[in-house]
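Engineer: What follows is a protein structure lacking sequence information:
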């Protein structure tokens, strides 16, 4: 009789071209041991390997099969079920959910399913369930986890009960589509990215996009032999209608508009000039864009799902802020974020209060930048409404009373801290938004409004400067139940005033270098802090991630339901 131990010892190679074992010691396995008996016996012991596969979720599998009375999920009367074939197809095309299909042993499972050997069928049964549970867990939490992605990620993670949700599938109560819907983020930008990923795979299946040759910069109304190539490239990425693709070498209005569309989608100055930066973006390989979408799908999976009805999301490399209230996008605006040497940290917290006419308590790192200006130009700090606060007493000390020795950065910071009083020169502007955190980061107004005219806006020391701060304040106060008259009075205060919000609003400072806008256009942005590079090193996605786009449907067609046992 075949035993559990002989099954475990069966050797199965894991490489992409692995061969199945040539022979088995007990070919009468299926006739002498019932499926239920075998599964019950297997899960009663501590071994967690099948062949050479180490199971990732042995305990979860034991619970699942116990709930099913140890009835197999994928085998009936020694044969593969239709359901198992459908699930295997989903695992094989996991790339189209932004996942790594190699994690789910799809090639090995295909080999096992094709084998007529009974032992291989039972190996298939157990490995398939472990692979599917891994797949479900990755759909919920990401192929790459937040802690593995890069340092500086502290987002509030998704509160998804994978065990409870998947139990409904494995017991036959929920379909595959229902299970995926329950595990995935329910956010328009996540869903838009999935569609963008699908369209990029279709593009890859059609041969990818054309590489644009280098050469001198080109502008509107010029002629060049590269213009027909540019038209083809812009058409391939959806920036130019196919009707404009021809052999004409004139840089005409249609080409100009198509190029500015492309520049807008890639965070470039939309000047319609075909310069080196634009050519560099045109020539980013398609497989790298696919990889970029994969990474950003994971970043949505890291976010908590509990606050999807109301939240504030700052996208650092996108230099923008979205406010969602009651499930609807209520506001978007430009922001200025930390420069690469003073990165805006990535984390989650809750907006608790606003401060009108705030003072600015200057961080020590910025104080070290300001004091040399004071030493070079005495009175600089006082002219800009700065004062010194004694660390011992918290009382204000006249800067004029301090000598040059006292104003040396090391000496000053040992005894004082800087505070800037409210006013036109105050770096925080007229209002700041507080979500108390360990990083001393907040949202605030700014007196440097000209920065919002720039395409790239990484200029701050880490805090987030707002394009429309008072519009945000009114929106939050309305959400908090204040009347229009109350809001006007509160925001019109001349003295420093703290406005406490009864309804806290979750705030997420995120890092999305790929997203889809409300018009269905896919946007890409430079990796200003190097997080994409780090993620790429941890999770190498390349041309091997291309998949047959026909293997995946974006709707619920051919949904899957397992038997209840």
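Structural biologist: Perfect, thanks for sending it. Note that this is a predicted model, so its numbers are computed, not measured. Numbering: from 1, shown residues only.

Engineer: From now on I want contacts and neighbour counts done on CA atoms only, so please keep to that.
Structural biologist: OK.

Engineer: residue closest to the middle of this protein?
Structural biologist: residue 299 (2.2 Å; Cα atoms, centre = their mean).

Engineer: Isn't it up against residue 512?
Structural biologist: Yes - Residue 299 lies in contact with residue 512 (Cα atoms under 8 Å); the separation is 7.4 Å.

Engineer: what's the closest non-adjacent residue to residue 234?
Structural biologist: Nearest residue to residue 234, sequence neighbours excluded (Cα to Cα, 6 or more residues apart in numbering): residue 240, at 5.3 Å.

Engineer: my bad, residue 515
Structural biologist: Nearest to residue 515 is residue 523, by Cα to Cα, 6+ apart, at 5.3 Å.

Engineer: Could you double-check that the one you found sits in contact with residue 261?
Structural biologist: No - counting by Cα under 8 Å, residue 523 stays clear of residue 261, with 10.3 Å between them.

Engineer: Next one for the comparison:
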């Protein structure tokens, strides 16, 4: 290229840039005028952008003001390429189970108005959508506390707190994809569940027949519902080929398909079809898709509580996992609270172990379970190895207690093989008097769902868990103390974060999507909240 050509090209470039700048200034006046219009929108009473600020709410309006204050109140969305980038990121929120239309995509798809004040209001509206989206993506679309209360112990905050919405928004203006990627939880479970939801929401929803209730269906039985079962399992690919001749026999091939279905739905894979399996079979494809959406929201709530090293209990799934560096090192089955005595959601710090524990009967169990039995038969105390104590721990004569009004007493069971707490209790501060513990009821771990307790969490193989959890010399000392049979407290060298949480959909270690029945019937409330509009 000769000198004249290069000069021509350079001159054309500056002329084009100057022309575009002139258009921008003409459209929005000068930077000073634009900034003044945005400042006045916050300061004036009533504001020229009252509708936009009202939509943001008091807290949102304050965040919006702080956001613009950090940017010298300059307009932020006048550049078409930035608006297009934001539009693209907002549209992708559909894969997160969020509704993109909630973020007023029309304000990004239509040209900005011409008047200075109108353009200022449009700029504010787009910023509100931007801030709202980052908040929903990083913290959750709805308030967890109003739906599924979650208690956090003082001092249990993560040492690496999440980015604030404001810092995400300011830093992300020049790289919107990075802002949204940073806001989105990086947890394996969230990322995998998002992928599963994105794939499923793009597919036509399958349909299958409802299977009526009836007697427990066992292998090799004949039942008029078997053809419906075949059709149901074939609809999701659990049966490769339907039998050429219709049969009402629940044969071996169908049992094997049903066991695969049960495994994928967190049920006991025994091939028996009872109420829990029928519930899973009769849940529609649309409801399962909504279930993924609900659990994406739950993982957004949890994102700030799951630390690199965490004991994590899935209440709905009856499982405990121990994570180190976010890698699953140990997993075991758990028994959790019955629906009428639900295990609470919480985050705390494990501080100590109780070895060969005694069991002091909690007030609720005393009132609702033990007292009715004792009133019927005083011999219940001896047969269950329960001692009666006063508040100071002094023994009382059971025959001299007024069991109709037994105020001021304690029921306690000594350590031993029949003690409900087994050999070991893992303790952490909480107001619910719950803990993890061993149990003599080992046979119940083979069931699913495993909702048998009064709120505490029973762990299968809890003593073996310690081999992964603690240093070898601590484990040797614990083994010695357990063998002594004496009740001892064993403080941990370092406090360990523990989270008890509820979710009904997850991707397991093998990459399989597990869709569980809703043990505590909570999914529908979360879904209804997600579907409510906020504008």
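Structural biologist: Looks like it arrived, so ask away. Keep in mind the model is a prediction, meaning the values are calculated, not measured.

Engineer: TM-score for the pair, please.
Structural biologist: Scored against TM-score structural alignment, normalised by the length of structure 2, the superposed chains reach a TM-score of 0.81; 489 aligned residues with a Cα RMSD of 3.2 Å.

Engineer: Mind listing what's buried along stretch 241-261 of structure 2?
Structural biologist: Within stretch 241-261 of structure 2, the residues scored as buried using 16 or more other Cα atoms under 10 Å are 248, 249, 250, 254, 255, 256, 257, 258, 259, 260, 261.

Engineer: can you tell me how far the fourth one sits from residue 276 of structure 2?
Structural biologist: Okay, so that is residue 254 of structure 2. Distance from residue 254 of structure 2 to residue 276 of structure 2, counting by Cα to Cα, to the nearest Å: 18 Å.

Engineer: now do residue 449 of structure 2
Structural biologist: In terms of Cα to Cα, residue 449 of structure 2 sits 8 Å off from residue 276 of structure 2.

Engineer: Tell me which of those two has more neighbours.
Structural biologist: residue 449 (22 against 18; other Cα atoms under 10 Å).

Engineer: which residue sits closest to that one, ignoring its sequence neighbours?
Structural biologist: Spatial nearest neighbour of residue 449 of structure 2, excluding adjacent residues (Cα to Cα, 6+ apart): residue 267 at 6.3 Å.

Engineer: Does the residue nearest to residue 234 of structure 1 touch residue 255 like I think?
Structural biologist: Yes - proximity of residue 240 of structure 1 to residue 255 meets the contact threshold set by Cα under 8 Å, at 7.2 Å.

Engineer: Show residues contacting the strand ranked longest in structure 2.
Structural biologist: Longest strand of structure 2, by residue count under DSSP state E: strand 488-501. Residues outside strand 488-501 of structure 2 that contact it (Cα atoms under 8 Å, 6 or more residues apart in numbering): 156, 305-307, 309-315, 344-357, 478, 481.

Engineer: which residues touch residue 409 of structure 2?
Structural biologist: Residues near residue 409 of structure 2 by Cα under 8 Å, 6+ apart: 388, 389, 390, 391.

Engineer: Which of those remain contacts when I look at structure 1?
Structural biologist: Here is what carries over to structure 1 from those, by both residues aligned by TM-score structural alignment, their matches' Cα atoms under 8 Å: 388, 389, 390, 391.

Engineer: Please tell me how far the last one sits from residue 408 of structure 2.
Structural biologist: Using Cα to Cα, one obtains 6 Å as the distance from residue 391 of structure 2 to residue 408 of structure 2.

Engineer: give me every residue that touches the closest residue to residue 486 of structure 2 other than its chain neighbours.
Structural biologist: Excluding the flanking residues, the one nearest residue 486 of structure 2 by Cα to Cα, 6+ apart is residue 356, at 6.1 Å. Under the criterion of Cα under 8 Å, 6+ apart, the contact list for residue 356 of structure 2 reads 415, 416, 422, 423, 424, 482, 485, 486, 487, 488.

Engineer: Could you tell me which of those remain contacts in structure 1?
Structural biologist: Kept across both, from the contacts of residue 356 of structure 2, using both residues aligned by TM-score structural alignment, their matches' Cα under 8 Å: 415, 416, 422, 423, 424, 485, 486, 487, 488.

Engineer: Of those, select the buried ones using a PyMOL command.
Structural biologist: What follows is the PyMOL syntax for the buried subset of these, where burial is set by 16+ other Cα under 10 Å:
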select buried, resi 415+416+422+423+424+487+488
